[in-house]
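A.B. asks: no sequence on hand, only this structure:
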């Protein structure tokens, strides 16, 4: 007889999974520190944005004050020297006196070089009639002075008028004393400037009636103007626009008036011819006015 023994198997219980535990507060201090640093960085950035200097738009303005140099002393010295240097006579005593006088202006070396300029047997005489200063340049303690002389040179009975331009170097000490450190060197004479006159014509928009009114107004004004008082001028012009000249001139004619529209006003450019009763000279004067019409025409500006 078989005996069957049954063993009861223990029920297997499933293993419980470990639950994930989140710890709170362990890194709290670190987080606060990071937030504090972030806040400080942001605050510093905003502060720098408002207080920083924009170097691209900041410009330093340097004001250079020009020092006014008084050149009257060196100019007078140069003119006196030029008159002495370029004047002589074909006379031994005059030539010797010239050299003595030049000793007041020149260095020893300059005086030695000037000795050969005018010989004892020179056949000419020279007279400086005028000296004109052209330019003065300041270089430390020295001045470069350019000047023009008008000179009359005579040989026997023949005289010639001429002009020449020169440059000379003048030294000035702290006391304002001067000495010539280089003999005059000839330079080019100044020439007449090239200038092309602008031809200005009257505006075609200004009608004939207006032109006639202005012409009559100007004729009346210029007739009384030479002897008019300030009160009489105020009838024709705004106060201060025209000053009295109080002289004896007689109006001859108005020449080539040009009328230009300037907004509601009229600009007038005109040549006026006067006869001077005292000298009998015919003078031509140029005027430019701004005229305005209210009830009558009136000069509101003159230049």
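C.D. replies: In hand now; what should we look at? These numbers come from a predicted model, not from an experiment.

A.B. asks: C-alpha from now on. contacts and neighbour counts both.
C.D. replies: Will do.

A.B. asks: count the neighbours of residue 248 for me.
C.D. replies: 13 (other C-alpha atoms under 10 Å).

A.B. asks: for it, give me its contacts.
C.D. replies: 226-227, 276-278 (C-alpha atoms under 8 Å, 6 or more residues apart in numbering).

A.B. asks: just the strands in the chain please.
C.D. replies: 124-139, 142-155, 158-172, 178-187, 249-262, 265-276, 282-293, 297-302 (DSSP state E).

A.B. asks: now those in TSV, with mean neighbour count and distance to residue 53?
C.D. replies: Formatted as TSV, these follow (neighbours: other C-alpha atoms under 10 Å; distance: least, C-alpha to C-alpha, whole Å):
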stretch	mean neighbour count	distance to residue 53
strand 124-139	15	41
strand 142-155	19	46
strand 158-172	16	48
strand 178-187	17	53
strand 249-262	17	48
strand 265-276	19	50
strand 282-293	16	50
strand 297-302	19	48
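
A.B. asks: this is the other structure I want to compare:
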């Protein structure tokens, strides 16, 4: 080997850093920085907690009995009169215990001595007491009156019924005063109701139906006068005795349906009240359970 070749082979090899090595170094640096930043944050972060607030709404029960009694007593005086000065003066004094000063003045001449009628209150019904705002209550009530009118020698009595709204104020001491004169209102009426007609669905066969009817006939014959010990054989957990002088007559249109492993019985029981001689029709929706020997009433009494 000549001298020139020896010098060439003795040169140190230069290591070149390529793209792959640069990326690796960058990733390691990024990882170290991230870890360091995380450690820093764990020492300096503010300790925060998520707080869930529960709002508890308490229902305040308002005793409406004072308003009911107050308006009832007021109506007995307000809707009863007789066209005599002494009676009307007494009526006006009594109304001062219920009406505000403005209403006393307003009602001063609603009934006069020349009025041709006399009124007697037969019944007063309180239908609704509604709180309007703090310490103010609206009362819906109805009055049944007998209006007597004399026409010469003839005396005519006409029954009259009407409903009214009034407002009652109650102070902190629970004292009451009427602040709105009785105002004519619509009378409560019968509600419209679409009744579902119950029908047998064929899930109970004829043999089972006869056995259940026999069981129920036996039970309801005993039920009015049965003792607690006797009734416990027919009712799961027992039931309180009725202690009534009822005579069992019949089951009216009993309907039986399967309800899982149990039986639903929808029945009307006809009794004769031997004291009043009135026919009593009691309706039941019973759940029956089969036992080893017979049936037992699980629920519905």
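C.D. replies: Yep, it's here. Keep in mind that this is a model prediction, so the values were computed, not measured.

A.B. asks: may I have the TM-score of the superposed chains?
C.D. replies: After superposition, the two chains reach a TM-score (TM-score structural alignment, normalised by the length of the second structure) of 0.83; 274 aligned residues with a C-alpha RMSD of 2.9 Å.

A.B. asks: show me which of the contacts of residue 248 of the first structure are buried.
C.D. replies: For these, a neighbour count by 16 or more other C-alpha atoms under 10 Å gives the buried set as 226-227.

A.B. asks: re earlier: now render the strands of the first structure as a markdown table, adding distance to residue 117 of the first structure.
C.D. replies: Below are the strands of the first structure laid out as a markdown table (distance: least, C-alpha to C-alpha, whole Å):
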| stretch | distance to residue 117 of the first structure |
| --- | --- |
| strand 124-139 | 12 |
| strand 142-155 | 15 |
| strand 158-172 | 16 |
| strand 178-187 | 11 |
| strand 249-262 | 53 |
| strand 265-276 | 50 |
| strand 282-293 | 47 |
| strand 297-302 | 56 |
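
A.B. asks: for residue 36 of the first structure, find the nearest of those strands.
C.D. replies: Minimum separation from residue 36 of the first structure across those (C-alpha to C-alpha) falls at strand 124-139, 66.6 Å.

A.B. asks: that closest one vs strand 158-172, what angle?
C.D. replies: Using axes from the mean of the first three to the mean of the last three C-alpha atoms, to 10 degrees, the inter-axis angle of strand 124-139 of the first structure relative to strand 158-172 is 30 degrees.

A.B. asks: what about strand 124-139 of the first structure, distance to the chain center?
C.D. replies: Chain-centre distance of strand 124-139 of the first structure: 26 Å, with C-alpha atoms, centre = their mean, to the nearest Å.

A.B. asks: show me what residue 276 of the first structure aligns to in the second structure.
C.D. replies: Under the alignment defined by TM-score structural alignment, residue 276 of the first structure corresponds to residue 273 in the second structure.

A.B. asks: got it, and residue 119 of the first structure?
C.D. replies: Using TM-score structural alignment, residue 119 of the first structure pairs with residue 112 in the second structure.

A.B. asks: from residue 292 of the first structure, how far off is the residue positioned nearest the centre of the first structure?
C.D. replies: Nearest to the geometric centre of the first structure sits residue 66, at 11.9 Å (C-alpha atoms, centre = their mean). As judged by C-alpha to C-alpha, to the nearest Å, residue 66 of the first structure and residue 292 of the first structure stand 42 Å apart.

A.B. asks: before we move on, what about residue 80 of the first structure?
C.D. replies: Relative to residue 292 of the first structure, residue 80 of the first structure is positioned 54 Å away (criterion: C-alpha to C-alpha).

A.B. asks: repeat that for residue 105 of the first structure.
C.D. replies: 61 Å.

A.B. asks: ok so, going back, out of the strands of the first structure, nearest to residue 236 of the first structure?
C.D. replies: Closest to residue 236 of the first structure of these is strand 297-302 (C-alpha to C-alpha; 5.2 Å).

A.B. asks: against the second structure, where does that closest one fall?
C.D. replies: Counting by TM-score structural alignment, strand 297-302 of the first structure corresponds to 295-300 in the second structure.

A.B. asks: what sits up against that stretch?
C.D. replies: 212, 215, 233-236, 284-290.

A.B. asks: what of stretch 153-167 of the first structure?
C.D. replies: Under C-alpha under 8 Å, 6+ apart, the answer for stretch 153-167 of the first structure is 123-127, 144-152, 184-189.

A.B. asks: what's the closest of the strands of the first structure to residue 87 of the first structure?
C.D. replies: strand 124-139 (4.8 Å).

A.B. asks: any idea of the angle that closest one forms with strand 142-155?
C.D. replies: Going by the same axes, to 10 degrees, strand 124-139 of the first structure makes 170 degrees with strand 142-155.

A.B. asks: counting by contacts, list what strand 124-139 of the first structure packs against.
C.D. replies: If contacts are counted by 3 or more C-alpha pairs under 8 Å, 6 or more residues apart in numbering; DSSP states H and E, strand 124-139 of the first structure sits against helix 72-85, strand 142-155.

A.B. asks: which part of the second structure lines up with the first one?
C.D. replies: Under TM-score structural alignment, the counterpart of helix 72-85 of the first structure in the second structure spans residues 65-78.

A.B. asks: follow-up on the earlier one: excluding its backbone neighbours, what's nearest the match of residue 119 of the first structure?
C.D. replies: Once flanking residues are discounted, residue 112 of the second structure sits nearest to residue 83: 6.4 Å by C-alpha to C-alpha, 6 or more residues apart in numbering.

A.B. asks: how deep is that neighbour tucked in, by neighbour count?
C.D. replies: 16.

A.B. asks: contacts only, for it.
C.D. replies: Residue 83 of the second structure neighbours (C-alpha under 8 Å, 6+ apart): 111-118.
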